[in-house]
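*Asks:* the following comprises the amino acid sequence and a computationally predicted model.
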Amino acid sequence: MGKERPVAFEDAVLAIIMTILVLELKKPETMNWSGLWALRANFFAYALSFFWIGLMWASHHNNWHLVKKLIDKQLV
């Protein structure tokens, strides 16, 4: 079994998680700088989570380059 399928699955899962993160952002009540400033904690949490998941994805992606072969064992 090649390693392409698990890599693609991991990429898809992390992409879905990153997409769900942006859905949790609230719309500012007023469309000006004070409205954005009121949501600074939400934006900071989003940015921190996004970069942490991105760092995790990059780390896992680099580790997959070290994998030479996956063993496909079937249960008897």
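*Replies:* Arrived safely, thanks for sending.
*Asks:* drop to CA atoms for contacts and neighbour counts, all remaining ones
*Replies:* Fine.
*Asks:* now do the contacts for S49.
*Replies:* Residues in contact with S49 (C-alpha atoms under 8 Å, 6 or more residues apart in numbering) are L21.
*Asks:* take this one as well and set it beside the first:
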Amino acid sequence: MTTNRLEAFSDGVLAIIITIMVLDLKVPIGDDLMSLKPYLPKFIYYLFSFIYVGIYWNNHHHLFQAIKRVNGAILWGNLHLLFWLSLLPVSTAWMGENFHSAWPVAFYGFVLLMSSIAFMIIEKVAVKTEGKESIIGKSVSKNIKEMSSCIGYILGIVVSFFKPEIGIVIYYLIALIWLIPDRRIEKVIE
């Protein structure tokens, strides 16, 4: 099977995830700028979760440009990724309401960690399916950024139990690192 149906399904799920997150934002009560103040934390957490979904969408797109065919293992790996990403609206809302509390911040980091692991699983399954000499095999052989992110998420989760605000900063620093496009696949395709 080609990747078209999987990509279309994944795009739809990611669009729904963003929609659910934005629906959690409430209209401010009042008509001045000070009316926005109580909603600022939730908006900031929505913004960063939106960025995370965008990062995954972008990298997912690049990944499936390098994958030539899809099998059952890749389909299940993709569903595994979408499951963890589908928890972003809940974890974002919980953290937005309780950003000074350890468990909501740690749970947010756990969802990010599991999403990262799920993405790496898709990469590994694709390399196993297509071979180390394939485009995907050559593209993802060095996963320093992914492994560093996982270590960062674990650090953020642990730190969240002592100082939740620092855990949040760690998660957002990782997002900023991923805003710089991962050009490994593009280099191999060119």
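*Replies:* Structure received. Fair warning: this is a prediction, and the values are worked out from it, not measured in the lab.
*Asks:* tell me how the two chains score on TM-score.
*Replies:* Counting by TM-score structural alignment, normalised by the length of structure 1, the TM-score of this superposition works out to 0.87. Behind it: 72 aligned residues with a C-alpha RMSD of 1.2 Å.
*Asks:* and the longest helix for structure 2?
*Replies:* As assigned by DSSP state H, the longest helix anywhere in structure 2 is helix 102-130.
*Asks:* next one: structure 1
*Replies:* helix 40-64.
*Asks:* buried residues in that helix, which are they?
*Replies:* 43, 46, 50, 53, 57 (16 or more other C-alpha atoms under 10 Å).
*Asks:* give me the mean deviation of it from structure 2.
*Replies:* For helix 40-64 of structure 1, the mean deviation from structure 2 after alignment is 0.7 Å (mean C-alpha distance after the TM-score superposition for structure 1).
*Asks:* show me what contacts L36 of structure 2?
*Replies:* L36 of structure 2 touches P28, counting by C-alpha under 8 Å, 6+ apart.
*Asks:* past the longest helix of structure 2, which element shows up next along the chain?
*Replies:* helix 135-139 (DSSP states H and E).
*Asks:* what stretch of structure 1 does that following helix fall on?
*Replies:* Under TM-score structural alignment, the alignment places helix 135-139 of structure 2 onto no residue of structure 1.
*Asks:* neighbouring contacts of that helix?
*Replies:* With contact meaning C-alpha under 8 Å, 6+ apart, helix 135-139 of structure 2 is reached by 63, 66-67, 123, 126-127, 130-132, 184-185, 187-189.
*Asks:* switch to 6 Å and redo it
*Replies:* Residues external to helix 135-139 of structure 2 that are found in contact with it (C-alpha atoms under 6 Å, 6 or more residues apart in numbering): 66, 127, 131, 184-185.
*Asks:* now, the most widely separated pair of the residues you listed?
*Replies:* Taking C-alpha to C-alpha, the two most distant members of those are G131 and R184; they sit 16.6 Å apart.
*Asks:* so between the two, which is more surrounded?
*Replies:* Between G131 of structure 2 and R184, R184 has the larger neighbour count (other C-alpha atoms under 10 Å), namely 17 against 14.
*Asks:* from K145 of structure 2, how far out is that one?
*Replies:* 11 Å (C-alpha to C-alpha, to the nearest Å).
*Asks:* and if you look at F48 of structure 2?
*Replies:* 19 Å.
*Asks:* next: I55 of structure 2.
*Replies:* Using C-alpha to C-alpha, which is the criterion applied here, I55 of structure 2 is 13 Å from K145 of structure 2.
*Asks:* ditto for I185 of structure 2
*Replies:* 14 Å.
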